[in-house]
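K.L.:
Quick one: sequence and predicted model below, then my questions.
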Amino acid sequence: MHTLFKKTPLAGGVAVALLAFSGAASAAESTPASQQGDTVVVNATTPDSQFNAGSNDLVPAYLDGQIANGGRLGVLGEQKAEDVPFSIIGYTAKLIQDQQARTLTDVLDNDASVESSYGYGNFSENYVIRGFSLAADDISFGGLYGLMPRQIAPTFFAERVELLKGSSAFLNGVPPGGTGVGGNVNIEPKRADDTPLNRVSLDYTSSSQVGGSLDVGRRFGEDNRFGARVNLIHREGETAIDGEKRRLTGGSLGLDYRGDRLRGSLDVGAMRQTVHGGRPVVYLGSATSVPEVPKATGNYGQQWAYTDLESEFGMLKGEYDLAEHWTAYGAFGMSHNHEYGKYGSPTLVGDDGDATMSRMTVPYFSDTVAGNTGLRGSFDTGFVNHSVNLGYSQTYTKTRSAYTLTSASVATNIYSPVATSEPLTNLYSGGDMGDPHVRSRIRNEGYNLSDTLSVLDGRVQLIGGLRRQSIAVRNYNYNGVESNTFDETKVTPAFGLVVKPWQHISLYANHIEALQAGDTAGTTYNGKTVTNGGQTAGVAISKQNEVGVKADFGRVAASLALFEIKKPESMYTASGDSYTFGNYGEVRTRGMEVSLYGEPVYGVRLNGSLSLLDPTLTQTQDGTYDGKKAVGVPRYHWVVSGEYDIPGVTGLTATGKVIRTGSQYADEANNLELAAWTRLDLGVRYDMNLPVNNIVWRAGVENVTNERYWSSANGGYLTQGDPREVKVSMTVDF
């Protein structure tokens, strides 16, 4: 049996995290608040003057509080974007509330670097960042992988959603799902603010979803050092898609202690989500052209199809100041996910919308234990300041699953869906449906060392780092018998440079990598033996180079990034009378990103971004698709959102957002091309600003024109965009 902490440095990290709570009371008593050096942070978002770079303090929000110019950079902690050679931005709880963002996808719709889609055969919310996939499994929570719900991440417990654009093996290690070559997403939990909070919200979403939530926060004790934040939510009903019903019930508790030398937090949460009769993806099958898009509210799924998702998670974190400039830190987290679903997606059998469907039933369990520990500090050598970090991290995930699959006996049409009874005769099956066997064990662990050298009062910074990363995978067949193993270690570097030639301008460059286990070889190819059949093709090392400029003029901030990412692809190469399988192929993505946000004129707030990509298949199997464009990656994508405070009516604000996505291919031969699409969202917000029991009303319409469009071809299948959707909410602060 695998023991995660046996003889590993992670045990020390757990000790630091536990110390933060076991010693909290005594620490509060032993050090008077008036003592010099005492730092008490009591706001959920740290004031700019108190922000401690590299710690767990959240980067201060920008102006109106919807966007934060920075976020968590793995081993480097929370950092302002202007001080680091990486592209990162944060979206706050205020933006989540003002936009009535229900899930992580609603939040990430604000950034042009991100595309969203459904998972393969289920309702998982997956993403494409800089042209490469990020699975919902690989979203981090407080910097730890594997703790979030596996398919759909709600936002009710999120204080911050942080988007890191670009590869990040050195910074974040390797997520259990092995995705995230082009970027990562981290969710930070809510914290109690200095002002007591008693908030009740009621919401409605078309066509008949009704929900309510409770958000309570308190700080107490000497200097408000202890904090507690409770969030509860329930929402259910039919969506704007015909016959699709969704339900969410969840709760979270966040406790924290902020002292002069000791800081700690504990976060726990549980939630259950269901999707009944959901609209699935569409497989292209034998179609020779991309089908016309069905009506916006149409549902070509079956009412017997559903997914039931249960998640529980917990995270304990701690920091202790050993000396004036030296801090030990640690974090430990666990999660359990249980899913049971009956899935059915149409596979096209022609160009007129005719399709067949089968029923696949899957019970799925995952258990994850994750943690990190380390030491960070700073010192001077002559005129050079060094900020160093030595750390260790590990993520261990075990999955169990089984399945039954019927024949493609359901005949339907995506334009005129045929409702059928559930097919009951299984054609294929694997594992024990009542008690599934272990299917995989994944252990990713790494040691990291970094040094940020700073001169000229921080106007020139050079970051260098190394991570020794191990990826160990054990796969099992559905009977629980080990089928193949993989265990490999690589050293991955990172280099970055920041130069601030003027007060408001930062120039930067970086080289960083992403690591993931390669695919598994078949035993034969083209009728010939594969010399390493059944083995994994080793660790695939993706490499990114990026240069850019960032500007912050106080009321407006902007950035420009140019980058190239080369990702290896597994394929076969001839060797005499046999073949060898390895990471010989390559996908190369070159791109440009532009962003602009702020309040250029009082009462007018803007947030805009543009992504231009050239995703090229440079080395493919037998050269068949060399020079073709990667599947599911649009060549351009831009997002512009804004708010306008209506003159003469205090508290009344008009809101809007426009999303434009360019065409993309659904096949490697580039014969099937999705059309470009545009979505318009409009809304209004009225803050009554009452001295007691303040009330805020919000109303919004997403996809105002009820546009019909295929939103994504990620994975080689079609995801249809949501129809017009009305959202209304009332929030009362008592």
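P.N.:
That came in fine, so what should we check first?

K.L.:
only C-alpha atoms for contact and neighbour calcs from this point on.
P.N.:
Will do.

K.L.:
State the number of residues packed around the nearest residue to V230 once chain neighbours are set aside.
P.N.:
Spatial nearest neighbour of V230, chain neighbours left out: L253 (4.7 Å); criterion: CA to CA, 6 or more residues apart in numbering. Neighbours of L253 under the rule other CA atoms under 10 Å: 21.

K.L.:
what do you get for T524?
P.N.:
T524 - counted by other CA under 10 Å - has 17 other residues nearby.

K.L.:
how near is the nearest residue to it once chain neighbours are set aside to M315?
P.N.:
Of all residues not flanking T524 in the chain, V530 sits nearest, at 5.1 Å (CA to CA, 6+ apart). Distance of V530 to M315, computed by CA to CA, to the nearest Å: 45 Å.

K.L.:
Can you name every helix or strand that whichever strand or helix holds the residue nearest to V230 contacts?
P.N.:
L253 is part of strand 245-258 when elements are defined by DSSP states H and E. On a contact count with 3 or more CA pairs under 8 Å, 6 or more residues apart in numbering; DSSP states H and E, strand 245-258 meets strand 226-238, strand 262-276.

K.L.:
Adding mean neighbour count and distance to V692, write those out as CSV.
P.N.:
Formatted as CSV, these follow (neighbours: other CA atoms under 10 Å; distance: least, CA to CA, whole Å):
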stretch, mean neighbour count, distance to V692
strand 226-238, 21, 21
strand 262-276, 22, 30
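
K.L.:
pretty sure Y644 is touching T653, no?
P.N.:
Yes - with contacts counted by CA atoms under 8 Å, Y644 reaches T653, the gap being 5.4 Å.

K.L.:
ok, and here's another one to check against it:
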Amino acid sequence: MRRHPHPAPSLACPLTAVAAHLLSASLAACAPALLVLQPAAALAQPAAPGAVQRSYAIAAGPLGPALNRLGRESGALITFAPDLVAGLRTAGVQAAPTVAQALAQLLAGTGLEPVAGPDGAYTLRRLPEVMSAPGATAATLSEVRVTAEATVQPDTLPGAYAGGQIARGARLGLLGQTDAMDAPFHITSYTAQAMEDRQTTTLADALTVDPSVRSTAPNGDVADAFFIRGFAIGDNNIGEIAFDGLYGVSPNYRLLTDYAERVEVLKGPAAMVYGMSPNSGVGGGINVVPKRATQGLMRVRADYGTRSQGGGHIDVARRWGDTHQFGVRFNGSYRDGSTPIDHQHREASLGALALDYTTERTQVTVDLIRQHEDVQAPTRRPFLTAGLAVPAAPDARRNITQRWEWYDSTEDSALLKARHAFNDRWSVFASVGAARSTVDRLFNTPTITSAAGDTHVTPTRAQFDIERQIAEAGLRGRFTTGAASHQATLQWSHYEDRYRMGSVAGTAYTSNLYAPIEQPPQSVGAPATRPQRSATQLRGVALSDTMGLLDERLLVTLGLRHQRVDSDNFDANGVRTATYSQSAVTPLAGVVFKPWQNVSLYANYIEGLSKGDTAPSGAVNAGEIFAPYKTRQQEVGIKVDHGRLMTTASVFQIRKPSGYLQNNRFGVDGKQRNRGLELTVYGEPAAGWRLYGGATWIDAELARTSSPATQGNTAVGVPRTQFTVNAEHDLALVPGLTATAGLIYTSAQYADQANLQRLPSWTTVDLGLRYRLQLAGRSTVLRATVRNATGRDYWAGSSTWGTLLVGAPRSVLVSATVDF
């Protein structure tokens, strides 16, 4: 097969301009250190030279809230069953210099003791009873002094919940690391373990299990896009995914997950938390947290998929220095071969380097990423002609893209972050980063022209060049006023992007969904220039404060973000056609109340922000610029931690303005109103059983539209019901063997606002096995997964701009992972 020639992919990230930005940044930053508890019999040891000691002070009161407060202030993970601390009180903490000593003071006289775990985490257990003889009273233990020396850990994340699939919390941008029970939002954070066990390689793979998320890009496509709570994220592919809490750094078209430690999903508008989405996504926020160096790791994986798609991945981490203050982690992967889609070939390479310097008070991190993809015959999502009934879904393996059509992309990203703590209460932070996406391709989006599945398309040679830069700086602090504790953040942020594109059209051809027609190859020359098509600047200042009251049982979060939006649009010749400069303030009000230690009731009001429209050239008010759109959400919910099983329920309403032409005048009077109910569950309800999944019901209504034919109809691409469940069971008959199963259901949805083009519901089933063993003394994991095991052909959904998505075909994935 003749391949499109391109330079050999490099795993370096030679962004000269980015490096200049990074070298100019000098602000250091903080990282909360974890403390390791020494054995109970250990005597006090002197601190290491230069070690900084903190001072913790917590008032007397109920034990559970006091433990939660210590965890938030120290950054250490402290886990315990709610019934273990029920009814217990603590005398508090008086100026304890370490987490270990603070824990000892909190637990004094409670009958509980801390048990040190990996990475500075703690669990609690009851003290054993010591009896001298039948009828004797319990012996009195002598006082034991416990101290711990702070050890260097890179920016510790909230730990995994029972089962290891979902994390206990997430990094919520402006609000920082937040436990799920303390967040006034519905958040889900998928761990690296969950992604490895499901053999995911892309962001779309990782999020198929989320009941609130549906992909709007078909299997075999070249870019990821999503619906969250019924609103599009990434439909136009400019900077919609946050990387380590910041927009503008992650790869633009598709994100490969081999370097992701977490994939976090915040349900609902996220403008206050992450800043305004560059492409105006309002249904939620997706944040990818990169892997950081551990003490020592070398993990190698080989994988193989249906037909001949094979490859491998290497993950290496090291720390060194007197206190292990220097860390490096490298993730590299390469895959090549034919995919399950007819005559489709895909080659993908990834190199991700993560560096960090971490001390008790300071942390500096650098992330460098390069991704390259070369796809022959990429799958396209066809337009459906207005008024035409939805044809039956074709065979999922069929490909109407020609063998000679192709796609070639390179994504480079760099991010420098720094944090520095002046003391245990105040810290500063700063970040600077940049990314560039370059694409060269020959294909186009076909249109379905008949109920028989006939299609028409004009292949186009196009070249894209997108550059993005970001910068932020801020101050975080903890303080008290009377009976209230405060965690406040002040942040300044700046984002900008420039989009260039040139194209040359080829010769139109026809084909058919069910019987694709081979067409003679076309040679279409590259465009002579790539004129600028758009430029955007987003500048903002934000302030938030989370107040703790009633012994931390009541948490109130208030915040404001002032955002200025500057946008220029250009025609195909690079001539500016519209200029836009507007600003808006988006608020946040969130409340969490814990009537019991294991129950959180929460509510929020939060606004999203989108760039306002410019009236089109055919309107009588052509060129009129409208203010930024404000999307408003109200939500209430409950989270219950059953010890090893977490359940959540939330009810929400989101209203988003929209523009349309009426009597040849453009206005912004339309609205889409989504009301919904979400239920989720995850954890390990019984030994050897792990579960995560949930259901979402959405009523997405179009209101105040320009036509009676669409007034009150259901919004495009929004199914009323979405359901997912994933379960694992360790088979006792074969130690180390785990069976897995997953089910995804999506109800019917519409592809047009008139609700005349209806896509039927669909269900898919995934099955798998995982076997953990020691092979030649090495920890080894063998995995096998069958996706869409029933081989169903189906339309997976519709995008907001009227294209249909073919569902993924049955495919088999196998892999072997070895730790050296």
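P.N.:
Yep, that arrived. Fair warning: this is a prediction, and the values are worked out from it, not measured in the lab.

K.L.:
TM-score for this pair?
P.N.:
Once superposed, the chains reach a TM-score of 0.91 (TM-score structural alignment, normalised by the length of structure 1), with 699 aligned residues with a CA RMSD of 2.7 Å.

K.L.:
Which stretches in the stretch 51-200 of structure 1 count as strands?
P.N.:
Along the stretch 51-200 of structure 1, counting by DSSP state E, counting those that start in this stretch, strands occupy 61-62, 67-68, 70-72, 78-80, 87-92, 114-118, 125-129, 132-134, 140-141, 144-145, 158-165, 183-189, 197-205.

K.L.:
Let me know the helix or strand that V16 of structure 1 is in.
P.N.:
V16 of structure 1 belongs to helix 10-22, assigned by DSSP H and E.

K.L.:
Dump the strands of the stretch 51-200 of structure 1 to TSV, plus distance to H338 of structure 1.
P.N.:
TSV is the format used below for these (distance: least, CA to CA, whole Å):
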stretch	distance to H338 of structure 1
strand 61-62	35
strand 67-68	34
strand 70-72	29
strand 78-80	32
strand 87-92	29
strand 114-118	19
strand 125-129	17
strand 132-134	21
strand 140-141	18
strand 144-145	17
strand 158-165	22
strand 183-189	21
strand 197-205	27
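
K.L.:
list the contacts for the corresponding residue of structure 2 for D519 of structure 1?
P.N.:
Counting by TM-score structural alignment, D519 of structure 1 lines up with D613 in structure 2. By CA atoms under 8 Å, 6 or more residues apart in numbering, D613 of structure 2 lies in contact with I625, F626, A627, P628, G659.

K.L.:
Can you tell me which of those is closest to V52 of structure 2?
P.N.:
P628 (47.1 Å; CA to CA).

K.L.:
For that closest one, which non-adjacent residue is closest in space?
P.N.:
Nearest residue to P628 of structure 2, sequence neighbours excluded (CA to CA, 6+ apart): G612, at 4.1 Å.

K.L.:
cool, N299 of structure 1 as well?
P.N.:
In space, and not counting its chain neighbours, N299 of structure 1 is closest to R279: 5.2 Å by CA to CA, 6+ apart.

K.L.:
E244 is in contact with that neighbour, correct?
P.N.:
Yes - at 6.8 Å, R279 of structure 1 counts as touching E244 under the criterion of CA under 8 Å.

K.L.:
Pull up the overlap in contacts between the two.
P.N.:
Common neighbours of R279 of structure 1 and E244 (CA under 8 Å, 6+ apart) are N299.

K.L.:
More neighbours: those two, which one.
P.N.:
Neighbour count, other CA under 10 Å: between R279 of structure 1 and E244, R279 has more, with 27 against 22.

K.L.:
Confirm the more buried one sits in a strand?
P.N.:
No - applying DSSP: H, G, I helix; E, B strand; the rest coil, one finds R279 of structure 1 to be coil, outside a strand.

K.L.:
State the distance from it to V59 of structure 1.
P.N.:
38 Å.

K.L.:
likewise D203 of structure 1?
P.N.:
Distance, D203 of structure 1 to V59 of structure 1, by CA to CA: 29 Å.

K.L.:
Show me which of those two is the more surrounded one.
P.N.:
Applying other CA under 10 Å to D203 of structure 1 and V59 shows that V59 carries more neighbours, namely 27 against 19.

K.L.:
Determine whether the claim that Q101 of structure 2 is in a helix is correct.
P.N.:
Yes - using three-state DSSP, the assignment for Q101 of structure 2 is a helix.
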